[in-house]
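**Q** Below: sequence and its predicted model.
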Amino acid sequence: MYGFTIKQQHLPCLLVGNQKKPNYLPMEACKIVEGQRYKKRLNEKQITSLLKVTCQRPGDKEMDIRRTVHQNGYDQDPYAKEFGINISDKLTSIEARVLPAPWLKYHDTGKESECLPRVGQWDMKNKKVVNGCTVNHWASINFSRSVQESTASGFCQELAQTCRLLGMEFNSEPAIPMYSARPEQAVQALKHVYNAALKKLKGKELELLLVILPDSNGALYGDIKRICETELGLMSQCCLAKHVFKICKRYLANVSLKINVKMGGRNTVLLDAVSRRIPLVSDIPTIIFGADVTHPETREDTSPSIAAVVASQDWPEVTKYAGLVCAQAYRQELIQDLYKTWHVTGGMIRYFSYTESHP
């Protein structure tokens, strides 16, 4: 039909279009136009490169924008001229204001019970969390071949000690010794550690699993979270191997704060909330909700969208939140069955009043 002879007949064809209406073309008959948007899922290396480009300081970003406008000569673009579009080489100026940082309240037993963030930053030096969690039974697993078992165990001990220094009750000894496994054995390894700990604890629940991951772990992180949270009902905290080799106190503090929140504790509260000085929220018992929907990639039309809703549980501090996730129709932005009354099944948010409730 086209008078084109395929020379590389052993090569696979390119799928053009979508899964419902596939169109296959030989590679040598195709040319990829420069500058097209890539719509499929990026691999880990591509995501890292993208984040490095986008995470710029404001001054560097401004210089890049000015350089791009100057080099590409948007003012001389024939299509812009044809439509009468003028592109300025100056950045837009807008009026804005910087909101004052709120005072944070920590536990009174720390040397510093109150803190005012500076330029959006603060640390946990001389501070203790408002409500420390309790971790009596924990275990650890190492999926990194480059990390020796003794090094991994020492890191976990340092992390446990940091948790205690920040005001948590964290058992210094794990339920079972450190377990090492290859990443491809993740499912079997996680279940082995979980069952071995249950057997050792004689009926008591394993509360936390510390996981050491290779720096390049691909789908391993997602598999661990899926297995722990949907199959085993177990909280997990993952750490990369590079942080295990070079132990940093600030990193240990950040991980400890994550553990405290996961295990039901509260790191800090707003001083204005404790003092009942937040307008409207402090006046009457209030719940603060947050909701969002995450959609799959455009071409992944078989995957559902994921809706998530969180709600505060601790008025007047409104610091501790419960979360709920639910799958719904593909790329549906409106949360499905978001609201239901108490006598109707389903719904991510349920409502009942005292007049409707039963003794």
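**A** Perfect, thanks for sending it. Numbering: from 1, shown residues only.

**Q** When you work out contacts or count neighbours from here on, use the C-alpha atoms and nothing else.
**A** OK.

**Q** Spatially nearest residue to Ile247, not counting backbone neighbours?
**A** Phe155 (7.3 Å; C-alpha to C-alpha, 6 or more residues apart in numbering).

**Q** Just to be sure, Met63 is in a helix?
**A** Yes. Under DSSP: H, G, I helix; E, B strand; the rest coil, Met63 sits within a helix.

**Q** re earlier: the residue nearest to Ile247 is in contact with Lys246, isn't it?
**A** No. Using C-alpha atoms under 8 Å, Phe155 makes no contact with Lys246, being 9.4 Å away.

**Q** Mind checking which of those two has more residues around it?
**A** Neighbours per residue (other C-alpha atoms under 10 Å) separate Phe155 from Lys246, with Phe155 holding more: 19 against 10.

**Q** another structure for you, compare them:
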Amino acid sequence: LPPPRLEYGKGNGGRQIILTPKDGAWNSTEFKFFESASCESFGFVSFLPPHKASMLQEFCLQIVRTCRSTGIEMPDSPKFYEQARKNDTVEMVLKRIADKYDRDGIKCDLVFVALFSSEQYAQVKSCGDITFGLVTQCILPKTISDVAIKKNYSTMLNIAMKINMKIGGINTKLLDDE
């Protein structure tokens, strides 16, 4: 079977971008998503040690730039930053955030969660996404490093694709066979 052709949004020249994967991969620089979502506000939770804060700021900067380059509307910085304390559980931190949303009438489209370890992932998804109704994007230390230090565009683009889907966008559309 020939690979499907993928339709994205308009490129820099204003023309619709159509890509055909080769060997299961495709080069996807300088394109917009088929339908880019809008993220009016986002938050950030860190379970990493406090001295990692500057690396997390750089991560945010790079992800916001990448999201905007693909058409996602996104503010410059998070609406809130929550540093987990030493004895905090995932549930305690996410409950504090959910309570603050309710109390202050805050609307937040996405919460980045910097995990200390992959074991926290299931807890974040259970408590955040299911119990408290938060749309979360978990990130591990290696991913943070790939974005903030190594500036790995593939990693940034993969995160942007996940974000776009989570907040209601459509990354690409399969073109009908001719």
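**A** Yep, that arrived. Just so we're clear, the structure is a prediction, and the values are computed from it rather than from any experiment.

**Q** What lines up with the residue nearest to Ile247 of the first structure in the second structure?
**A** Correspondence of Phe155 of the first structure to the second structure, assessed by TM-score structural alignment: Phe59.

**Q** likewise Ser140 of the first structure?
**A** Aligned partner of Ser140 of the first structure by TM-score structural alignment: Phe44.

**Q** Distance of its match relative to Cys67 of the second structure?
**A** 16 Å (C-alpha to C-alpha, to the nearest Å).

**Q** Please, which helix or strand holds the residue nearest to Ile247 of the first structure?
**A** Following DSSP states H and E, the helix or strand that holds Phe155 of the first structure is helix 149-165.

**Q** list the buried ones in that helix?
**A** Going by neighbour count (16 or more other C-alpha atoms under 10 Å), the buried part of helix 149-165 of the first structure is 149, 152-153, 155-165.

**Q** Am I right that the match of Ser140 of the first structure sits in a helix?
**A** No. Phe44 of the second structure sits outside any helix when classified using three-state DSSP, being strand.

**Q** how deep is it tucked in, by neighbour count?
**A** 21.

**Q** Let me know the distance separating it from Asp176 of the second structure.
**A** For Phe44 of the second structure relative to Asp176 of the second structure (C-alpha to C-alpha), the value is 40 Å.

**Q** What of Ala114 of the second structure?
**A** From Ala114 of the second structure to Asp176 of the second structure the distance is 40 Å (C-alpha to C-alpha).

**Q** Have a look at those two and say which one is more surrounded.
**A** Ala114 (22 against 9).

**Q** From the buried residues of helix 149-165 of the first structure, pick the one nearest Thr109 of the first structure.
**A** Leu165 (11.3 Å; C-alpha to C-alpha).

**Q** who touches the closest one in this structure?
**A** Under the criterion of C-alpha atoms under 8 Å, 6 or more residues apart in numbering, the contact list for Leu165 of the first structure reads Lys128.

**Q** Asp176 of the second structure now?
**A** Here Asp176 of the second structure is in contact with no residue (C-alpha under 8 Å, 6+ apart).

**Q** could you measure it against Glu7 of the second structure, distance?
**A** 10 Å.

**Q** same question, Cys127 of the second structure
**A** Taking C-alpha to C-alpha, one finds Cys127 of the second structure at 36 Å from Glu7 of the second structure.

**Q** got it, and Thr66 of the second structure?
**A** Thr66 of the second structure is 19 Å from Glu7 of the second structure, by C-alpha to C-alpha.

**Q** Ok, Gly71 of the second structure next?
**A** Gly71 of the second structure is 15 Å from Glu7 of the second structure, by C-alpha to C-alpha.

**Q** Counting neighbours, go ahead and name the busier of those two.
**A** Gly71 (22 against 19).

**Q** Show me what the more buried one lines up with in the first structure.
**A** Under TM-score structural alignment, Gly71 of the second structure pairs with Gly167 in the first structure.

**Q** buried ones in stretch 227-244 of the first structure?
**A** In stretch 227-244 of the first structure, counting by 16+ other C-alpha under 10 Å, buried: 227-228, 234-241, 244.

**Q** Those in strands, which ones?
**A** 235-240 (DSSP state E).

**Q** quick one, helices of the stretch 101-250 of the first structure?
**A** Remark: helices assigned in the stretch 101-250 of the first structure by DSSP state H, counting those that start in this stretch are 149-165, 186-201, 220-226, 241-245, 249-262.
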